[in-house]
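Chemist: no FASTA, just this:
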């Protein structure tokens, strides 16, 4: 089989924002990888807003030390556990950077945040948000949401300003239903359903503290009336809320400077909410890409507009089947960070998510 070489570098500049995705090159050391990131940031004169890392926890401490020795430790840095799908030390990183004034802040535990403004709106990232240990997973998650709400309020945002969340749940299959109940209850309490339901991803993933939940989020508050902030529906899937999972398929922020869209984790699910192609990873990969590809097309984007994209495989051995699909379907040869993480249902074998900007 001819292998598809994953694009090891995406760099897109839109106004003061810089979007990056980096994958280690074959044989590239951790130090060389961080040097490549440093040179890119220097050439674009940007400061780090957030870094999200995918890879085995065994590499986490060494990589964070290498990264913070070059860039300091103020920015949000989240490490998502997932078996590496290559011979590299990690699967890849996804980065936002900004040219202008940033405010970094520390939250409870190791969680950190970064806020900034451009002419269009105010932004806030929070990363490495971990639930507390020694609690039931759902209680820890509920406490985490209360913590998030307080932090947002302190920084002049409301919970309803959240446009995107990422959740990585230890032992996801044992308590995903309870996770959804807690999230839905919180959304009702804080009026999320009356405003905008965030896009979201929820897959498995351990964190360095061995707690039940790792969370990242992006909040956005428009500063001008011309900003178009909306939920995007999928033409091939119904809203997840119809089968008990409280997230939107995608969120789009349209400004005079750029059109940014974030697409939730997308798996092989029918409009009814049932799993399609159960047990067949090749068909699930094809179906997931068909769904996400139609959303991209309908909103006037192309895969050339991708700023980051993550593929989650339940089984590491499916990596070659994903490569085969990309080889046979050039229209879907998207730049991917590929990682092994369990999906939210036992019969789901693949999930893909992405951000795009034009």
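Modeler: Perfect, I can see it now. In this text the structure is predicted, and so the values were computed from the model without any measurement. Residues are numbered from 1 along each chain as shown.
Chemist: contacts and neighbour counts: CA atoms only from here.
Modeler: Will do.
Chemist: tell me which residues touch residue 81, please.
Modeler: Contacts for residue 81 (C-alpha atoms under 8 Å, 6 or more residues apart in numbering) come out as 54-57, 205-207, 341.
Chemist: between those residues, which sits nearest residue 358?
Modeler: Ranked by distance to residue 358 (C-alpha to C-alpha), the contacts of residue 81 are led by residue 54 at 25.6 Å.
Chemist: can you tell me the SS state at that closest one?
Modeler: strand (DSSP: H, G, I helix; E, B strand; the rest coil).
Chemist: show me what contacts it?
Modeler: Per C-alpha under 8 Å, 6+ apart, neighbours of residue 54: 79-82, 90-93, 339.
Chemist: hmm, who's touching stretch 24-40?
Modeler: Looking at what lies outside stretch 24-40 - C-alpha under 8 Å, 6+ apart - the contacts are 8, 22, 63, 66-67, 70, 87-92.
Chemist: PyMOL command for the buried members of those?
Modeler: Buried residues among the contacts of stretch 24-40 (16 or more other C-alpha atoms under 10 Å), as a PyMOL selection:
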select buried, resi 22+63+66+67+88+89+90+91+92
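Chemist: out of the contacts of stretch 24-40, list just those in strands.
Modeler: Among these, DSSP state E puts 22, 92 in strands.
Chemist: quick one: which of the contacts of stretch 24-40 is nearest residue 311?
Modeler: Residue 311 lies nearest to residue 91 out of these, by C-alpha to C-alpha, at 10.6 Å.
Chemist: ok, that closest one - contacts?
Modeler: 23-24, 53-55, 84-85, 337-339.
Chemist: and for residue 264?
Modeler: 199-201, 248-250, 353-354 are the contacts of residue 264 under C-alpha under 8 Å, 6+ apart.
Chemist: this is the comparison structure:
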């Protein structure tokens, strides 16, 4: 990752690998060929799995292959979101081991890598619960394990600065309760008042085909680093949405999504902005109904607003020059892929981008984009 003096790369399987298993083997084999002078510590596999057995088998096989081929442990995720160009795609994170000490931490249903340098500690990992058909139960279990993992590593809840929330069947219902709303209710309970003084983490809430509830996170403990929330003046902050855009009956519990539109991090001279999952919303209203290209344009305009001069002026330090450095694009319908990709490339050119098929947190949203901005 950038703030660890590393970065991320994407690995696609070789053209000759046709089955999901062979594509996994191809991706893992290519991990051995990475010659960046840095050290891999985390791999996400985005995969097109046909059923729960296929998902569970892939998860088991990926961990097995990684442990067989590498002497040091890694944080490994299987995210059931089909890539739009292959059956499986590896997202590989690496860091500079000459600058950062690292320690692998594993707890039940979760794992993380702890990085330390001159009194600054960063914890990066994941937790998952996939034991129930109920989103509420899986979310409650995941956050319980999340809290346990943070506590074991000595990190308070309000140390979380970036979070990815993957929900199976995000727009579905358990009886009369919408799954994403149930997740938000559980998250609000877990966060309680911990973020009252610091602002919430940047976050993405996105659908996946199976896997229950999976949370990825970055947490920070440091007196030397600076982190702060950033807002888009053209959007209502998600954590103060009105009941109009929250799903549930008149008397239902409806907690707002607790995240910031973006979050700044500055540590050891590395300055960047985490861009949360962003969609075609102005105020709190969806723009461009039924038009994937229009929604992509509005989404990108929202993202650009988050590193405009107006927003950057809040960050200490002169001469900050923003560069949008990476993006992950979630596409709701495969038929819209070309229109969305063309629009992204029209705005960002050859920017490193990965396109994933995934459901978005509102019925009428067709695309969601997240990324990072590097400040130099």
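Modeler: Looks like it arrived, so ask away. Source: prediction; values computed, not measured.
Chemist: still on that earlier bit, which one of the contacts of residue 81 of structure 1 is nearest to residue 306 of structure 1?
Modeler: residue 54 (18.1 Å).
Chemist: roughly how far apart are that closest one and residue 81 of structure 1?
Modeler: Per C-alpha to C-alpha, to the nearest Å, residue 54 of structure 1 is found 6 Å from residue 81 of structure 1.
Chemist: same question for residue 144 of structure 1.
Modeler: 20 Å.
Chemist: what about the helices in the stretch 251-358 of structure 1?
Modeler: With DSSP state H, counting those that start in this stretch, the ranges of helices along the stretch 251-358 of structure 1 come out as 281-298, 319-328.
Chemist: which one of those helices is the most hemmed in?
Modeler: Most buried of those, by mean neighbour count (mean count of other C-alpha atoms under 10 Å): helix 281-298, with a mean of 19.
Chemist: now do it: which elements does it pack against?
Modeler: In terms of contacts (3 or more C-alpha pairs under 8 Å, 6 or more residues apart in numbering; DSSP states H and E), helix 281-298 of structure 1 is packed against strand 259-267, helix 319-328, strand 350-357.
Chemist: got a list of what residue 134 of structure 2 touches?
Modeler: Neighbours of residue 134 of structure 2 in contact, by C-alpha under 8 Å, 6+ apart: residue 174.
Chemist: now residue 76 of structure 1
Modeler: 49-51, 111-114, 125-128.
Chemist: and if we set it to 7 Å?
Modeler: By C-alpha atoms under 7 Å, 6 or more residues apart in numbering, the contact list for residue 76 of structure 1 reads 50-51, 112-114, 126-128.
Chemist: any chance of the contacts of residue 264 of structure 1 in TSV, plus neighbour count, distance to residue 287 of structure 1 and secondary structure?
Modeler: Below are the contacts of residue 264 of structure 1 laid out as TSV (neighbours: other C-alpha atoms under 10 Å; distance: C-alpha to C-alpha, whole Å; DSSP: H, G, I helix; E, B strand; the rest coil):
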residue	neighbour count	distance to residue 287 of structure 1	secondary structure
199	25	20	strand
200	24	19	strand
201	23	18	strand
248	24	19	strand
249	26	15	coil
250	28	17	strand
353	22	13	strand
354	23	16	strand
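Chemist: which contacts among these does structure 2 share?
Modeler: Compared against structure 2 with both residues aligned by TM-score structural alignment, their matches' C-alpha atoms under 8 Å, these retain 199-201, 248-250, 353-354.
Chemist: between all of those, which two are separated the most?
Modeler: Farthest pair in those, by C-alpha to C-alpha: 248 and 354, 13.8 Å.
Chemist: pull the number of nearby residues for the residue nearest to residue 306 of structure 1 when sequence neighbours are not counted.
Modeler: The shortest distance from residue 306 of structure 1 to any non-neighbouring residue, by C-alpha to C-alpha, 6 or more residues apart in numbering, is to residue 356 (4.2 Å). Under the neighbour criterion other C-alpha atoms under 10 Å, residue 356 of structure 1 is assigned a count of 22.
Chemist: what's the match for residue 356 of structure 1 in structure 2?
Modeler: Applying TM-score structural alignment, one finds that residue 356 of structure 1 aligns to residue 373 in structure 2.
Chemist: from residue 157 of structure 2, how far off is its match?
Modeler: Computed as C-alpha to C-alpha, the residue 373 of structure 2 to residue 157 of structure 2 distance reads 25 Å.
Chemist: who's in contact with the closest residue to residue 349 of structure 1 other than its chain neighbours?
Modeler: Of all residues not flanking residue 349 of structure 1 in the chain, residue 314 sits nearest, at 5.0 Å (C-alpha to C-alpha, 6+ apart). Shown in contact with residue 314 of structure 1 (C-alpha under 7 Å, 6+ apart): 340-343, 349-350.
Chemist: again, only using 6 Å
Modeler: Residue 314 of structure 1 makes contact with 340-342, 349, according to C-alpha atoms under 6 Å, 6 or more residues apart in numbering.
Chemist: trace it over to structure 2, please.
Modeler: For residue 314 of structure 1, the residue aligned by TM-score structural alignment is residue 332.
Chemist: again, but for residue 51 of structure 1
Modeler: Residue 51 of structure 1 maps onto residue 43 in structure 2, with residues paired by TM-score structural alignment.
Chemist: distance from the chain centre to the helix or strand harbouring its match, please.
Modeler: Assigned by DSSP states H and E, residue 43 of structure 2 belongs to strand 39-47. Mean-position distance between strand 39-47 of structure 2 and its chain equals 13 Å (C-alpha atoms, centre = their mean, to the nearest Å).
Chemist: how much does it stray from structure 1?
Modeler: Following the fit onto structure 1, the mean deviation recorded for strand 39-47 of structure 2 is 2.1 Å by mean C-alpha distance after the TM-score superposition for structure 1.
Chemist: distance of residue 275 of structure 1 from residue 177 of structure 1?
Modeler: On the measure of C-alpha to C-alpha, residue 275 of structure 1 and residue 177 of structure 1 end up 16 Å apart.
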